[in-house]
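1. quick one, what's the 3D model for this:
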Amino acid sequence: MSIIKIRNLVKKYHILEKEFSVLDGLDMDVEEGEIFSIEGKSGIGKSTLLNILGAMDSFDSGEVEVCGTNLSDMDERGKESFRAEKIAFIFQHHLLLPDFSALENVSIPLLIKGYSTSKAEKEAISMLEKVGLKERIHSHPSQLSGGESARVGVARALVAGKKLILADEPTGNLDRENSRNLMGLIQELQKDLRFSLILVTHDMELAALAHKRNQIFQGKLKPASVPQTV
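-> A predicted model of the protein is given here:
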């Protein structure tokens, strides 16, 4: 069953009185439980597409259906509700609240959903244990390494049980060892929790985790060219 269905998506920008189509008739289908990568160089439209999927950016024409919701005619209040209920984000720079502990950062999505503080903390602790941070739940972002901060970001995205996760360069701010550790963690959690993951990246090792690899070319999606091994 499709969790994302896009037909003929067009997104234009106007710069110095000139019009540019960054997405030009793009089609996209993602099934439930898939890891779907969008690869390519900076400026080609990867993050633009991700922002449209997350109802963070508008588009000029086309049909965009995400988690059974048509995003075409949604007002700002509807977009806010959609994001809160349907999807979660993993960011390159983690965007943790500096004055909050790991436990408090991961509890926030549950508190927004109306959980009591005690129930939210219980669920947050369980998720932090899943990402290997049992001993760091009371640490603040300034006390965490880059790899640990990335794991808190993953825990925060997954704690509310949403079925679609949008990840924008999740390993882009990490060294190679921490990148590989995070890649393994994401793959393990995806197999366990069965969420769908849209993965925007230029990291070929990370993209190799995907069930379907794609790249944006001339405003459209096409299967990514995968290096052959011998």
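2. all contacts plus neighbour counts: C-alpha atoms, from now on.
-> OK.
3. now I165: how far from V22?
-> Separation of I165 from V22 (CA to CA, to the nearest Å): 23 Å.
4. over to K122?
-> In terms of CA to CA, K122 sits 44 Å off from V22.
5. again, but for E31
-> Distance, E31 to V22, using CA to CA: 25 Å.
6. again, but for E39
-> Distance from E39 to V22, by CA to CA: 15 Å.
7. sequence B follows; please return its structure for comparison with A:
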Amino acid sequence: MPFQPIVSQRLYQQVANQIGDLIRSGEFVAGQRLPPERDLARKLGASRPVVREALVALEIAGLVEVRGGSGSYVKELGELVTEGPDAGPSPFELVSARMLIEGETAFVAASEATDAELAGIVETMETMRALMAAGEPTFETDRLFHARIAAATHNTVLPPIVVGLWDGQFAPMFEALSHRTRLQENQRATMRDHGRVIEALLRHDGPGARQAMRAHLAEVMRVLMRDYDADPSD
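-> Next up, the predicted model:
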């Protein structure tokens, strides 16, 4: 028997494969509503965030349709590739990584940032506020806010790490999940949280800046877990 390449799978890919196998075996047929996320998580022995990511991956692959307020339905029968649908990094792992890293960058920036750097961070928030008022996208300015805080640590390794994690939001998985949970409609909370981070930075309050940044990203996590597939009859 020839050697087979070892394929590293994301956890949500493994769960997506199991659900795909159930679809192929006839356990779930086209048009059938899948069990709610909580039930799938219990049956598969996985966390609910991982199950949510798996369903989004299956939706991206064209096998599942998520209907807001109703649930997830089998869209069509099809073959999953052996390694499962890879739609990018896990959004929940991505945000968790940001909480770890950006909480500490905010902590360090609170003591290291110069007056000019603090002014630049404040400027990004003012620009975001103006863009919101005009109904314009705030992605680039939001990205710049986090990048400038990382740069204010004066550690040249941190800015590309922070920006790289932020850019993970443009992967198909994150984009699909943020669209489903209407993450972009949470801009007022984002502005509030950015303001709290800035207040701590201006006070040179490292622990406060860390807490404010982590709270900001915890809010992102909360929104990504917002219910959108509940069946009103459940």
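8. overlay them and tell me the TM-score.
-> Remark: TM-score between the superposed chains equals 0.30 [TM-score structural alignment, normalised by the length of the first structure]; 119 aligned residues with a CA RMSD of 5.9 Å.
9. picking up where we left off before, so which of E31 and V22 of the first structure has more stuff around it?
-> A direct count of neighbours by other CA atoms under 10 Å for E31 of the first structure and V22 places V22 higher, at 22 against 14.
10. for K12 of the first structure, see how far away the more buried one is.
-> According to CA to CA, V22 of the first structure and K12 of the first structure sit 6 Å apart.
11. before we move on, what about A155 of the first structure?
-> 34 Å.
12. comparing the two, which residue is more hemmed in?
-> The residue with more neighbours, out of A155 of the first structure and K12, is A155; 28 against 15, by other CA under 10 Å.
13. what sits against the more buried one?
-> Under the criterion of CA atoms under 8 Å, 6 or more residues apart in numbering, the neighbours of A155 of the first structure are V106, A124, M127, L128, V131.
14. helix or strand: which one has it?
-> Counting by DSSP states H and E, the secondary-structure element that holds A155 of the first structure is helix 146-158.
15. give the next helix or strand downstream of that helix.
-> strand 164-168.
16. would you list every one of the helices in the first structure?
-> 46-53, 76-86, 102-112, 117-130, 146-158, 176-193, 204-207 (DSSP state H).
17. got the angle for the fifth one vs helix 102-112?
-> So that's helix 146-158 of the first structure. 20 degrees (axes from the mean of the first three to the mean of the last three CA atoms, to 10 degrees).
18. how far off helix 176-193 does helix 146-158 of the first structure point, in degrees?
-> Helix 146-158 of the first structure and helix 176-193 are oriented at 20 degrees to each other (the same axes, to 10 degrees).
19. could you do the fourth one as well?
-> Counting by the same axes, to 10 degrees, helix 117-130 of the first structure points 120 degrees away from the direction of helix 176-193.
20. what does the first one give?
-> Using the same axes, to 10 degrees, the interaxial angle of helix 46-53 of the first structure with respect to helix 176-193 works out to 30 degrees.
21. next one: the third one
-> Computed by the same axes, to 10 degrees, the angle separating helix 102-112 of the first structure from helix 176-193 equals 40 degrees.
22. same for whichever strand or helix holds R38 of the second structure, what does it pack against?
-> Using DSSP H and E, the element containing R38 of the second structure is helix 37-44. In terms of contacts (3 or more CA pairs under 8 Å, 6 or more residues apart in numbering; DSSP states H and E), helix 37-44 of the second structure is packed against helix 48-60.
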